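Q: could you look at this predicted model? Sequence included:
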Amino acid sequence: MIDENGDCIDNTTNVVYKVFQNVWTSKNNMRAFEIILYLTFSDMYRFYRSYSALFY
């Protein structure tokens, strides 16, 4: 949940929300977002390749 001040109420997602908020409002926000997406999906792709190699 997010209150009227834009702060996240739920403690479990508070840190992630703050980091995301800082990245999103930074000067190079889209570039940082692209880098995060690239790193995340490249790790997922490598995991998928190594995982599927066990069965094929």
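A: Thanks, I have it. Numbering: from 1, shown residues only.
Q: alpha carbons only for contacts and neighbour counts from here, please
A: OK.
Q: and Y38, how many neighbours does it have?
A: The tally of other residues near Y38 (other Cα atoms under 10 Å) stands at 12.
Q: does it belong to a helix or a strand, and which?
A: Assigned by DSSP states H and E, Y38 falls within helix 29-53.
Q: one more to weigh against that first structure:
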Amino acid sequence: MRNIFRGPFQGLSGASGDESTQLQFISRLLPVLTGVIGVAGTLAWWRYADQT
């Protein structure tokens, strides 16, 4: 994915060099992890909620 804010904001965030790679990995991991937790929570709610 092309990062359109790379030039002007890269220096402000302090993300450069090796830290940029780590930041990019975490930036992609967090939404995926949030989605997985959300789906698991929804399925658990459907399974164990009192539906009487």
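A: Yep, that arrived. Model, not experiment: these values are computed from the prediction.
Q: could you quantify their similarity as a TM-score?
A: Remark: TM-score between the superposed chains equals 0.53 [TM-score structural alignment, normalised by the length of the second structure]; 32 aligned residues with a Cα RMSD of 1.8 Å.
Q: re the thing from before, ok, residues contacting the helix holding Y38 of the first structure?
A: For helix 29-53 of the first structure, contacts defined as Cα atoms under 8 Å, 6 or more residues apart in numbering pick out V23, W24.
Q: how about 7 Å then?
A: Residues outside helix 29-53 of the first structure that contact it (Cα atoms under 7 Å, 6 or more residues apart in numbering): V23.
Q: okay, and it goes to which residues in the second structure?
A: Alignment of helix 29-53 of the first structure against the second structure: residues 21-45, by TM-score structural alignment.
Q: mean deviation, that stretch versus the first structure?
A: Taken against the first structure, stretch 21-45 of the second structure registers an average deviation of 0.6 Å after superposition, with mean Cα distance after the TM-score superposition for the first structure.
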